[in-house]
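Student: quick one: sequence plus predicted model below, questions after.
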Amino acid sequence: MVDALRTETTRIYVDSSVLLHCYEMSRSACEELLSALESLGGRVRVPVWCAKETWENSRGLSSKKPLLRIAGQLNKRMADFRNHSLRYVDERTFTDLTVDQYTSALDGAVTNLEQLAKRVEKIEPSHDAANARLIPFIAAHCLNSDMIGIYSEVQTTAETRFAHEVPPGYGDGGTKNNPEGEDEADEAAPQQKGKKRNRYGDLIMWLEALADCRESTGQHLVILTRDNTKGDWAHKPERVMGDEGRPQQNGGLITLPLPMLAQEAKRRCPDLQTVHVITLELFTQVMRSSFGARVSNLARALQSGTKVARPPRPVDRQDAGPVGELQFGSSDMMFEPAERDADRPIWQVLTDLQADGWSIRNEAAALLPELVVGATDDELKQVGRGLLSAANEDAVVPIETAVQLIEDGALSTHARANIIVGLLAEAYFDANGEPKKPAAHPDIVSALFEHGDDPQTRRAYELTVEERLGPMRRLYLALPGETAADIRLQVQVRSGQLVGVQANDKELLEPNAPPARRMSRAGGQIPLNELVAAIAREFVVPEVLLEVEGPAGYDVTIPERMGFIAWGPNTGEQLR
């Protein structure tokens, strides 16, 4: 897939389900999606039918405040829950809470939720902004298809294709007979199934793609879609071959085109070598990992509907207790359970954390708060490593779980400390236990820095950061566990264009950076606070530590080739 996306003879056809999603995301997520597609240049094509569907659906979108009614219902339900629950709670209900403690905690939760709802209830979708970005994109990439010829073929063949379940689109159309029996079915009038309107949309788009791919002698045909639930485009294999050559569970990320789809494509397009039908999730992850695209907002938007069943947390946990003996060495960077522990459930969950796909990683992370109770020291360190690794791929539940475990006062101090060792190890050390350029999700970075002076888990920071990285501390802008101090940023702007940013009198940017180090919004304009957030993420420090000297409420234009300096323990570049 990666090789196909890099090849100039690849043709990538964007379905309307992807384009319409721009109206259902934040402006930043929409920008990241379209920028990622634009980075692939002329390989990206928009079928005329998809442009038509996008235009028609966009005209029917509501511009009202979609959260206002939901927020009102939420506040009412929370108030009802509070009132009803307090009728039944007494001193015998909980073993770890008094009635007053429960009431106080509940009131605090209700108040916080009401305040959060109030902050967003009047948000209006920025459809005009999405149109302003999306319409030029479609115009620049739209096909010049022979629609009359395609309509004629659809009129002649569509119902026959649907009757024999020939992909794509048979899930949207066709007929079904009376299911009571063959004799009755022969006499009964066939009944229409699927969509009553736009039944042939997938087929029209497919025929457009085949015609364009044939005319342009494309060698790789890629369909990018979110319409992957009906099973009339692709199928999801249960297991796929992992990076290490071993079969692993497919969390739904990998999809393969239906065989008849691939056969038709190769029959009609003589130069075609491969056919791919990929989800927007897979595209986002490939663009992030193999093309260096900055897609964190897009990743979060694609997981906004994630519903993960969390097991109930154990009530009677261990007392915090002393931290006890901690250890960290290069062997902790190996992901191999002891033979006696290989069948323990926690190791299957840890394996799933490394699988491809946000869904399987999110489900695995949700199970960990229960499994860490009674886990061994080695397992706890692997929990920290696994959570950070999955979080760095922008899976949302591992981020939340990592922060939860760092702050979980009900978990034993020893267990928390080992998890923190694992988190720090994954952030700052490579597979051989040697210092590397660090990488960690900003939410986890903030939690690690915030708890660096916690006396209960202080030893975790000493063992991994101070003892090993202390002698080279000047190579980092800041390290967790150090005495917190604001980092003052000097932002240089000339005629609205960013010239440079210094911290501790050290330049953090360079004007002609290689593509791998260029800023995600290079060539565009961003608010200064987004620039600060990007610096915090690149240099693995909490955003709250960065303080801009002078005014801060303005936008800056990032030069097209501007990027971050090369830094890290292997560069010798001192940042302070």
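Tutor: Received, thanks. Numbering: from 1, shown residues only.
Student: contacts and neighbour counts: CA atoms only from here.
Tutor: Will do.
Student: and Thr464, that one's in a helix?
Tutor: Yes. Judged by DSSP: H, G, I helix; E, B strand; the rest coil, Thr464 forms part of a helix.
Student: that one touches Gly422, doesn't it?
Tutor: No. In this structure, Thr464 is not within contact of Gly422 by Cα atoms under 8 Å, at 9.1 Å.
Student: who has more neighbours, those two?
Tutor: Gly422 (28 against 22; other Cα atoms under 10 Å).
Student: ok, the more buried one to Ala375 distance?
Tutor: As judged by Cα to Cα, to the nearest Å, Gly422 and Ala375 stand 14 Å apart.
Student: skipping adjacent residues, who's closest to the most centrally placed residue in the chain in space?
Tutor: Most central in the chain under Cα atoms, centre = their mean is Ala299, positioned 2.8 Å from the mean C-alpha point. Distance criterion Cα to Cα, 6 or more residues apart in numbering; nearest residue to Ala299, sequence neighbours excluded, is Asp394 at 6.3 Å.
Student: this is the comparison structure:
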Amino acid sequence: MPVYFDTSVLLRCYELSAKARDELFLTFEVLADKVRIPLWTAKEIFARTRASSRGNPFAKPRLEILTKLSAFKDLAHRYVDDDGAPTDKADEFFEHLAGIEAEFRRATAGLTSHRIDAEHTTALLVPLVNERVLSSDLDAIVARAGREGELRFSHGLPPGPGDGPGPEGTGGDLEASRAKGKKRNCYGDLIIWWEILDDLILNQRTRFVIVTCDVDKGDMVYAPRHLSGPEGNLVENSSLTLPHPMLVAEARKVASVVEVHVISLDQYSRLMGGPLGLDLSNLLRALQKPPEPDSTEILGARAPVDHALVGEEETLPADGASSEDYRRFTGRDLSYAIDENDEVDKLIGQIRSADWQVIRRAFARDGVPMSGASREQMLHIGAAMAEAVNARVQIARERLESLLLEQGGATAGAQLSRRQRQYLLLGVLASIYIGRDGTPIKPVSSHSLSEIVFSAFSRPGYGDPFQDILNRLAASREAYLRLPDEGAEAAEISLVTERVDEGVSRLLQAVVNDEVDLLERDVPRSRQLVKVGDEVHLSLDELRTRVADEFAVPLPLVVAGPAEGQLLIPRGLGFVRWGPGTGMTLRTPTRRDTNETG
């Protein structure tokens, strides 16, 4: 299936850190000849490369913030006196403002020397464009756009009506578009679209993907207000996009296409980083905006909940006390019907959303009565948060850490009782280790989620949920590389390699733990160490990350000796089939008793 990248994606390469940019280029390498770049995009990229320069992306916004802080201090001095100051005295308030400005200057001072190496990005981008550019008849397409573009835009036909004249444009004529900076390419999106259709016809392709950063204009995609959740319920959506129905209809009519996908760069990165096993942590972090400031951060709140919104205020039991005895996990706990009229249930649905922007907003909602959440609700909040962490949603990881490990401040999770935090952890553990029928399964946990879980084992108050789940795994303990009650015991893996080219690369043949080879050849694609391409080079750290993700252990616990050069991964090499019920033992028997937990 060809994947077409528009101008907005390739230009974004100039707006990323070096590591994030390199991870994006790694995805291009993995897709290889599936990458398609329209000729019009190549033209626009060429114009950008000619203007490439080194610059500081922080200089202007830093100056703007300092200017606004200065203006705010000026207003404060004019309007605030001892009677109106948030503190007892106006002078104390002014000193606090001055401290905020000084701290901001100190914290951002190091960014003043930051520079974007645009030339390096250009050096990577130009060969990619030259190799993957379409051989379009651009003269004919541009001429057609000149004849038909204005008529299409006048009727709001996608793509690109927001760039040109018409009811969805800016004023009904071309001059308005030119005022927006579209003087020479108001038909750019339309030209790219026709290039893609021509390429599909030429190569007889019936399925394709378009990746774009322009998912907000509404001329290529639309975002349905709700999506179907895992329990069949409707969940809120804001940025998960579907192709515009008019584009789908045109592609089917003109090119006999049966499957159209138009996705954002964020969605593309998560797809490449998940199923294909690529480490795109820096890229995903760069694409996910931090949450906006909010008066109440529910799930780790630092400000009091407005109980007028949630009903009568609840008196929480002190830590170490509980209003009920701990209730152990049962298979029935995995089934839960969401009530769309219940605020906490709405929160569960939002966290389960595939849309990270919806998830981000869920963690900053006002007035959600988390303190009144039931045992079942806390279990499913924990399971939903675990799924989000596995999907590499950064804010989900931060919130789970703040709730279970109380990182980010002493008041993190203060509105949750000890028992609620136990049930939250129980939901996380069950989502990792227990299947829907209530029996142990091969664990599903990224190394990031495993680090939170293994760290929680050493914290007081979590003995019940750990014992609850680990007792279920006791009969098949040797089927796991490590479990949370063995958090201090590293998994020391040994690499069996073969020199292939004078020490520059070494062919990986085996990864051994406790005399057990964790790899085998000719495995199904789902278990392959690298799921695409023929032979791929990995660094030792990249291999350790894949081992940690596969076997559900924290990355620091996967210890390997130094490896010279890069590791060459042969095609078809992958992980053994393992997990409870497979008969595969990953280590020699241990005498550890799970009753030592907590």
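Tutor: Here it is on my side, so go on. This is a predicted model, so every value here is computed, not measured.
Student: so what corresponds to the residue nearest to Ala299 of the first structure in the second structure?
Tutor: Residue pairing (TM-score structural alignment): Asp394 of the first structure is matched to Arg392 of the second structure.
Student: count of neighbours near its match?
Tutor: 22.
Student: with Val396 of the first structure instead?
Tutor: The burial count for Val396 of the first structure: 21, using other Cα under 10 Å.
Student: so what's it up against?
Tutor: Applying Cα atoms under 8 Å, 6 or more residues apart in numbering, we find Val396 of the first structure in contact with Arg300, Gln303, Trp358, Asn362.
Student: wait, Leu134 of the second structure touches Pro38, no?
Tutor: Yes. If you go by Cα under 8 Å, Leu134 of the second structure and Pro38 touch, sitting 5.3 Å apart.
Student: okay, and the common contacts of these two?
Tutor: Glu195.
Student: ok so, going back, show me the contacts for the residue nearest to the centre of the first structure.
Tutor: So Ala299 of the first structure contacts Ala29, Glu281, Thr284, Asp394, Ala395 (Cα under 8 Å, 6+ apart).
Student: how about Leu210 of the first structure?
Tutor: Leu210 of the first structure neighbours (Cα under 8 Å, 6+ apart): Ala265, Arg268, Cys269.
Student: mark which of these are buried, thanks.
Tutor: Buried by 16 or more other Cα atoms under 10 Å: Ala265, Cys269, out of the contacts of Leu210 of the first structure.
Student: over in the second structure, see which of the contacts of Leu210 of the first structure survive.
Tutor: Mapping the contacts of Leu210 of the first structure onto the second structure (both residues aligned by TM-score structural alignment, their matches' Cα atoms under 8 Å) leaves Ala265, Arg268, Cys269 still in contact.
Student: how about the nearest residue to the last one, chain neighbours excluded?
Tutor: The shortest distance from Cys269 of the first structure to any non-neighbouring residue, by Cα to Cα, 6+ apart, is to Arg214 (4.6 Å).
Student: which element is the residue mapped onto that neighbour from the second structure on?
Tutor: The equivalent of Arg214 of the first structure in the second structure is Ile201 (alignment by TM-score structural alignment). Assigned by DSSP states H and E, Ile201 of the second structure belongs to helix 188-203.
Student: for stretch 3-15 of the first structure, buried residues please.
Tutor: Ala4, Leu5, Thr9, Thr10, Arg11, Ile12, Tyr13, Val14, Asp15.
Student: any buried residues in stretch 389-399 of the second structure, and which?
Tutor: Those would be Val389, Asn390, Ala391, Arg392, Val393, Gln394, Ile395, Ala396, Arg397, Arg399, for stretch 389-399 of the second structure by 16+ other Cα under 10 Å.
Student: in contact with Pro554 of the second structure, which residues?
Tutor: Applying Cα under 8 Å, 6+ apart, the residues near Pro554 of the second structure are His447, Ser448, Leu449, Ser450, Glu451, Phe454, Ala548.
Student: His414 of the first structure -> the second structure?
Tutor: By TM-score structural alignment, His414 of the first structure lines up with Arg419.
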